[in-house]
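Peer 1: Coordinates only, no sequence provided:
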């Protein structure tokens, strides 16, 4: 919630304009019943056709101007909601770049996607409805009650009583709907996770003939989400007839007591019509506000979920005295000195007192069986995790004394599982070096032995790449990933391969320069 409030404070001018436009809109809405009363009291009762026509034109002009103001208000509200969504997504994206792998895994990929898309969409939609429906409601209620009192103080108690009953009903509705609304997004997370696993793992599901189990698991998840939504809809289903009942009783009361006042010659018929319309307007806006208020708990739940991400203090942070541009010291590009590391919750460390060095101009191979720590070494080198003991040096500089940007800027990386971004081949190759020339791309592609299949493509380097590179074979994706690393042209390259060996070859211990 604090992040939303901070953003709205930066948009005070825009909020002021929205409030002013809303005030104008309320004034225009309440003018129509006033003109109706004038037509009846002055025109119809006195059979003055000219007055009827003139007041009718005024009412038409007021309605037209109010419609234009409403369009302007809708545009401003939608613009504010869009800016809010853009700001929130930028905050989440920036935050994810600083979270460690373990912190990111705590939330999960499916949940992060839901928070950055569905949660923010709900916040945007609710904000639009709050500014368009809830914001005018208190203004309309106060103005309508005042104008009703000016017409007849005896009748002012009827809309006031209806408002009190309505507010009690809204409070009960809010209390019942809040717990249900708060659980919906958690169930959406699970739906997204199950759907994502079913789509990504479709080959494995078919290979193991596990369709029935996955279908049951998906059905159970969908049913749990549907039950939650149905429960919320049932609450609304009870609310609507009660609202219309209150509105009907209120109208009967206005006509009944208003008719009595007309017979007593203390109030005109047009005034009674105006009171009826004021009462209808109040109740209609209260009803629409109630529908929005029920969404507020869900919006708050979404804001809390987003705040969980934004308020997470990254366990890996740049040192305040980090060297912005570290200098190269000696010929040893990478040095692991008595490094020990264990994953959170693990009983045994993955690495214990590991020491080795990678010298300039030489190739260092780390070979081992599954779970021996090869991928962990690469993750530590990229500082996706922080070591518990020891020291890792890059070009003579402790990586904890370097900025994460400078550290990763100096590394080219080829993941074990080839991954490409949607776009074109050229855009993927320029991932680490946006200003790379076409000649740089061709040279890297030639070294990676990807030239043969790229030249067969009709669009060549501008050929489209599907999400995850799914329109290329595994070998083609791997070659493109290697070429992408070569285009970057940095001091050292990490190549993660699928080759495994049952024995970890001893590595030479080296002294730190």
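Peer 2: Looks like it came in fine. Everything numeric in this text was worked out from a predicted model, so none of it was measured.

Peer 1: going forward, measure contacts and count neighbours with C-alpha atoms only.
Peer 2: Fine.

Peer 1: Show me where the stretch 351-500 of the chain has its helices.
Peer 2: Under the criterion DSSP state H, counting those that start in this stretch, the stretch 351-500 of the chain carries helices at the ranges 374-381, 404-409, 425-429, 438-447, 451-454, 474-488.

Peer 1: among those helices, which is nearest residue 68?
Peer 2: In terms of CA to CA, the element of the helices of the stretch 351-500 of the chain nearest to residue 68 is helix 425-429, at 45.4 Å.

Peer 1: Output the contacting helices and strands for the closest one.
Peer 2: Identification of packing neighbours for helix 425-429 by 3 or more CA pairs under 8 Å, 6 or more residues apart in numbering; DSSP states H and E yields helix 474-488.

Peer 1: can you tell which of the helices of the stretch 351-500 of the chain is closest to residue 16?
Peer 2: Comparing those against residue 16 with CA to CA, the closest turns out to be helix 404-409 (40.4 Å).

Peer 1: just how off-centre is that closest one within its chain?
Peer 2: Relative to the centre of its chain, helix 404-409 is centred 28 Å away, using CA atoms, centre = their mean, to the nearest Å.

Peer 1: residues making contact with that helix?
Peer 2: By CA atoms under 8 Å, 6 or more residues apart in numbering, the residues outside helix 404-409 that reach it are 317, 318, 324, 325, 382, 383, 399, 490.

Peer 1: excluding its backbone neighbours, what's nearest the third one?
Peer 2: In space, residue 324 comes closest to residue 403 once its chain neighbours are excluded; the distance is 6.2 Å by CA to CA, 6 or more residues apart in numbering.

Peer 1: give the contact list for the one you found.
Peer 2: Taking CA under 8 Å, 6+ apart as the test, what residue 403 contacts is 318, 319, 322, 323, 324.

Peer 1: Pretty sure the second one sits against residue 398.
Peer 2: No. Counting by CA atoms under 8 Å, no contact exists between residue 319 and residue 398, whose distance comes to 11.0 Å.

Peer 1: Between those two, which is the more surrounded one?
Peer 2: Relative neighbour count places residue 398 above the other of residue 319 and residue 398, with 17 against 13, counting by other CA atoms under 10 Å.

Peer 1: which residues does that one contact?
Peer 2: If you count contacts by CA under 8 Å, 6+ apart, residue 398 has them with 391, 392.

Peer 1: So for residue 174, which of the helices of the stretch 351-500 of the chain sits nearest?
Peer 2: Using CA to CA, the nearest of the helices of the stretch 351-500 of the chain to residue 174 is helix 404-409, at 46.7 Å.

Peer 1: Which of the residues in the closest one are classified as buried?
Peer 2: Using 16 or more other CA atoms under 10 Å as the test for burial, helix 404-409 gives 404, 407, 408.

Peer 1: export these to a markdown table and tack on distance to residue 372?
Peer 2: Listed next are the buried residues of helix 404-409 as a markdown table, based on distance: CA to CA, whole Å:
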| residue | distance to residue 372 |
| --- | --- |
| 404 | 26 |
| 407 | 25 |
| 408 | 24 |
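
Peer 1: let's bring in a second one:
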């Protein structure tokens, strides 16, 4: 938590005034019992009404001042804590945006969500409590003890017995409860993971009638976190009765011994009443401190989890050496030179000694069986991963020597799984180029064979796309994703199996349009269908992470056994189509 405290720097003045107001409020609260004692001992006992009115007015003024200070202190503390939480969430989100896919896999999406929401909220709440109590609790405790001793030193011996009992009880309960706080955060991660899988995979779940299984799986995780929460609450529930028992027994002792001292003439009634209030203030300040010290370790666990994410150094390190050489040799396209890549923990490389060139103005197709490494190869170009050896070059420059921002601005990317965002059709296409005009958006949609179905939608380009694109078909999603990439007007287009949901006629029309608009750009297509890659200028055949053939369709039919097998397996289907 100390490391995260640096995010409080923009709020130093509100923090200072919050602490100052709490300090003044505490002084006011400490002064009130003394005023009450004076009213009882001087005003009531002697029947001095003017004195009662006078001191009563003082008490009212002090009480109102304490109330105003409390409101101001709480407002500033809330403002500081909320601002802190907002800033840390922004920082964490921005940092996560720099992660490569490897870091996402390392932490887990569900855990990142929990850390960005629940964990930061825990820290935020503790900082707010600290601002409210870090001045009040010690001041009320120390000030209360001083004032209690001032009222009657001998009667204060009751507190010498009560306070250690109170502190020891709190420490014992805290020791038993704190281990559960760490467990509950991990179980929250697990619950989020299951919930996310069920929400995103609802169609698969329903298609296989696995609703009961998923309900049971969620119920198990929910019960697990519930049992842990109940155990924490059971421990914490024991705290209040125990604290109240110690406090009430202390009050009984104070009243008992105080009565004896009044009888002996060593103490006045007003002083005993003030002493009781000071004793209550002392004990409640100890309880406030205890609450703080119980919540701080819990927040420390959350802070550790947040810092773990902030400490992750992305594998993809950006560079500022965006030289003019990138533009000087434009038009060369993409080149792989002896590239090898392996996923962390994998037994063998996903790509092994890959070398080829995809030139601008040409269509380069990549084909191969499932798991051959096609998508992995594409992911190396925009630096979602970095090659372990060899180099990936864009326009003659290693991608590691180009800033990530500049590199990705040169690329129009269509992922294997088409992702659309909540908003209008036009907004989704403009996502690829925020400066694109309405005409450019419509042209991109026309080339992507999307214009026709968009015009049939109720609001045309202003029609709303539901979350995840659930109100459009798979083929329509693919065409909108392609239009989004085309709107970027990029130097390189990467299409990762983006024709799989299209019929053969739409596929053919789209490829014909792409061929015309990519005359000055490098077009790299990953595909499963032979018909999609048939007319490519160059076809790369991958098998088990290695290039087993490259050339035109005619050349590969003569030289590549793997390619002939792929063609043979699809020939009858495509002929019938």
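Peer 2: Happy to help now that I have it. Everything numeric here is computed off the predicted structure, so don't read it as measured data.

Peer 1: Any idea what the TM-score is?
Peer 2: Here the TM-score of the superposed chains, computed with TM-score structural alignment, normalised by the length of the first structure as the reference length, equals 0.94; 509 aligned residues with a CA RMSD of 2.1 Å.

Peer 1: circling back: tell me which of the contacts of residue 403 of the first structure you also see in the second structure.
Peer 2: Counting by both residues aligned by TM-score structural alignment, their matches' CA atoms under 8 Å, those that remain in contact in the second structure are 318, 319, 322.

Peer 1: and which of those is nearest residue 345 of the first structure?
Peer 2: Within those, the smallest distance to residue 345 of the first structure is 24.5 Å, found for residue 318 (CA to CA).

Peer 1: Nearest to residue 71 of the first structure, out of the helices of the stretch 351-500 of the first structure?
Peer 2: Ranking the helices of the stretch 351-500 of the first structure by their distance to residue 71 of the first structure (criterion: CA to CA) puts helix 425-429 first, at 41.3 Å.

Peer 1: ranges for the strands of the second structure?
Peer 2: Remark: strands of the second structure, listed N- to C-terminal, are 334-341, 351-358, 363-368, 389-394, 397-398, 411-414, 423-424, 464-465, 492-496, 522-526, 538-543, 546-551; assignment by DSSP state E.

Peer 1: So the nearest residue to residue 353 of the first structure once chain neighbours are set aside versus residue 416 of the first structure, what's the distance?
Peer 2: If you skip the residues right next to it in sequence, residue 353 of the first structure has residue 338 as its closest partner in space, 4.0 Å away by CA to CA, 6+ apart. As judged by CA to CA, to the nearest Å, residue 338 of the first structure and residue 416 of the first structure stand 26 Å apart.

Peer 1: residues near residue 92 of the second structure, how many?
Peer 2: Using other CA under 10 Å, residue 92 of the second structure is surrounded by 19 other residues.

Peer 1: swap in residue 397 of the first structure?
Peer 2: A total of 20 residues lie near residue 397 of the first structure under the criterion other CA under 10 Å.

Peer 1: Ok, residue 471 of the first structure next?
Peer 2: By the other CA under 10 Å criterion, the neighbourhood of residue 471 of the first structure contains 12 residues.

Peer 1: do residue 37 of the first structure as well
Peer 2: For residue 37 of the first structure, the neighbour count with other CA under 10 Å is 21.

Peer 1: Same check on the one 3 residues further on?
Peer 2: Using other CA under 10 Å, residue 40 of the first structure is surrounded by 19 other residues.

Peer 1: mean deviation (superposed) between the longest helix seen in the second structure and the first structure, please.
Peer 2: The longest helix of the second structure (DSSP state H) is helix 211-263. Using mean CA distance after the TM-score superposition for the first structure, helix 211-263 of the second structure ends up 1.3 Å from its aligned counterpart in the first structure, as a mean over the superposed pairs.

Peer 1: re the thing from before, which of the helices of the stretch 351-500 of the first structure sits closest to residue 156 of the first structure?
Peer 2: helix 404-409 (67.0 Å).

Peer 1: Give the aligned range of that closest one in the second structure.
Peer 2: The aligned range for helix 404-409 of the first structure in the second structure is 404-409, by TM-score structural alignment.

Peer 1: what's stretch 180-191 of the first structure in contact with?
Peer 2: Applying CA under 8 Å, 6+ apart, the external contacts of stretch 180-191 of the first structure come out as 110-111, 114, 119, 218, 221-222, 224-225, 228-229, 231-232, 294-295, 297-298, 301-302.

Peer 1: out of those, which are buried?
Peer 2: Using 16+ other CA under 10 Å as the burial test, these include 110-111, 114, 119, 218, 221-222, 224-225, 232, 294-295, 297-298, 301-302 as buried.

Peer 1: Identify the farthest-apart pair in these.
Peer 2: Between any two of these (CA to CA), the greatest distance is 28.4 Å, for 218 and 294.

Peer 1: Residue in the second structure paired with residue 341 of the first structure?
Peer 2: Matched to the second structure by TM-score structural alignment, residue 341 of the first structure sits across from residue 341.

Peer 1: Looks like that match contacts residue 354 (just checking).
Peer 2: No. In this structure, residue 341 of the second structure is not within contact of residue 354 by CA under 8 Å, at 9.3 Å.

Peer 1: Which one's more surrounded, these two?
Peer 2: Comparing residue 341 of the second structure with residue 354 by other CA under 10 Å, the one with more neighbours is residue 341, at 23 against 20.

Peer 1: how much space between that one and residue 42 of the second structure?
Peer 2: Here the criterion is CA to CA. By it, residue 341 of the second structure lies 88 Å from residue 42 of the second structure.

Peer 1: picking that back up, which of the kept ones among the contacts of residue 403 of the first structure lies closest to residue 421 of the first structure?
Peer 2: Where those are concerned, and distances follow CA to CA, residue 421 of the first structure has its nearest neighbour in residue 318, at 27.6 Å.

Peer 1: Return the distance of stretch 295-315 of the first structure from the chain's centre.
Peer 2: Its chain's average C-alpha position is 10 Å from that of stretch 295-315 of the first structure, according to CA atoms, centre = their mean.

Peer 1: typed the wrong thing, it's stretch 9-18 of the first structure
Peer 2: Stretch 9-18 of the first structure has its average C-alpha position 22 Å from the chain's average C-alpha position, going by CA atoms, centre = their mean.

Peer 1: residues in contact with it?
Peer 2: The set of residues external to stretch 9-18 of the first structure that reach it, using CA under 8 Å, 6+ apart, is 8, 73, 76, 77, 80, 131.
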